[in-house]
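*Asks:* A predicted structure for the sequence below; I have some questions about it.
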Amino acid sequence: MRVIGPDPADIGGIAELKWVAEHAYMHSILMAPHGTANGLLGLGALINVCATLPANYIAFEYPSASDPWWEDLVIGLPSQIVKDSMVDLLEAPGLGLDIDAEATRKYLREEDAGFFD
């Protein structure tokens, strides 16, 4: 095995992703984390954890919006995620992103209308 692509949502979270990366590094296995199904908050987590990974980290997948309003649901995401094949760390504390509750309300299903209350 030369490259692994673990998804933090499948292997137990950020700490486990870091553990897998370090274990792979000890065995000269490259790592390209997968995270396209984890949404924009998952993207924030993946950007942050990848900044701490050892030298075997080569790339990661990121979700791209299929609906034009998707990126409006969070605050803190740059309009251009990838620049010159690189992703900058997000500057806000925590995951670097936050949910925009007001923007999100209009896309909630009727039965979830009170989700942010």
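*Replies:* On my side now, so go ahead. Numbers count the residues shown, from 1 in each chain.
*Asks:* Could you use CA atoms for every contact and neighbour count after this?
*Replies:* Noted.
*Asks:* part of a strand, is Ala15?
*Replies:* No: Ala15: not assigned to a strand; according to DSSP: H, G, I helix; E, B strand; the rest coil it is helix.
*Asks:* try this one next to it:
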Amino acid sequence: MSRKTGHRAAFVSDLRAASARYPKDAGLAALIDELRARSGDFAALWGSGVVGVHEPLTKTVRHASIGELTLDCDILAALGTDLRIMAFTVAEGGETAERLRLLEVVGVQV
């Protein structure tokens, strides 16, 4: 399983667990039905029963003023709850750290 698929499988697993915890939640059921109807990838993952876990990953985003930023992403879960926190960090001294420092200056000028 690729990292991208593993990441997606982890979010599908979160939804599957939530639907098991809240079987009478009509809004949650409607969300899952809509995702299955609109996304072939989601429908395939949901139908497969695959279970994924959140693992650290790297994301690249493009900022309009300072260009590409490569960020480390960790997803923290509060056990026994539905709470997930995405924490983005960068290595000190790297190109992304320098660009983020530039954003501090650019942001003030807007």
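*Replies:* Yes, it's here. All figures in this text were calculated on a predicted structure; none of them were measured in a lab.
*Asks:* Next, the TM-score between them, please.
*Replies:* The TM-score (TM-score structural alignment, normalised by the length of the second structure) is 0.25; 52 aligned residues with a CA RMSD of 4.5 Å.
*Asks:* just the strands in the second structure please.
*Replies:* Here the second structure has its strands, by DSSP state E, at 57-63, 67-77, 84-89.
*Asks:* what sits up against the first one?
*Replies:* Read that as strand 57-63 of the second structure. Strand 57-63 of the second structure is contacted by residues Arg3, Glu68, Leu69, Thr70, Leu71, Asp72, Cys73, Asp74 when judged by CA atoms under 8 Å, 6 or more residues apart in numbering.
*Asks:* Over to the shortest one?
*Replies:* The set of residues external to strand 84-89 of the second structure that reach it, using CA under 8 Å, 6+ apart, is Leu71, Asp72, Cys73, Asp74, Ile75, Leu76, Ala77, Ala78.
*Asks:* try 6 Å
*Replies:* When contacts are defined by CA atoms under 6 Å, 6 or more residues apart in numbering, strand 84-89 of the second structure is touched by residues Leu71, Asp72, Cys73, Asp74, Ile75, Leu76, Ala77.
*Asks:* got the residues you listed as CSV, with distance to Lys59 of the second structure and neighbour count columns?
*Replies:* Converted to CSV, the contacts of strand 84-89 of the second structure look like this (distance: CA to CA, whole Å; neighbours: other CA atoms under 10 Å):
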residue, distance to Lys59 of the second structure, neighbour count
Leu71, 5, 18
Asp72, 6, 15
Cys73, 7, 17
Asp74, 10, 16
Ile75, 12, 14
Leu76, 16, 14
Ala77, 19, 13
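*Asks:* Take these and write them to TSV, including distance to Ala97 of the second structure.
*Replies:* Converted to TSV, those look like this (distance: CA to CA, whole Å):
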residue	distance to Ala97 of the second structure
Leu71	9
Asp72	12
Cys73	15
Asp74	17
Ile75	20
Leu76	22
Ala77	26
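*Asks:* Return the member of those nearest to Arg101 of the second structure.
*Replies:* The nearest member of the contacts of strand 84-89 of the second structure to Arg101 of the second structure, counting by CA to CA, is Leu71 at 14.1 Å.
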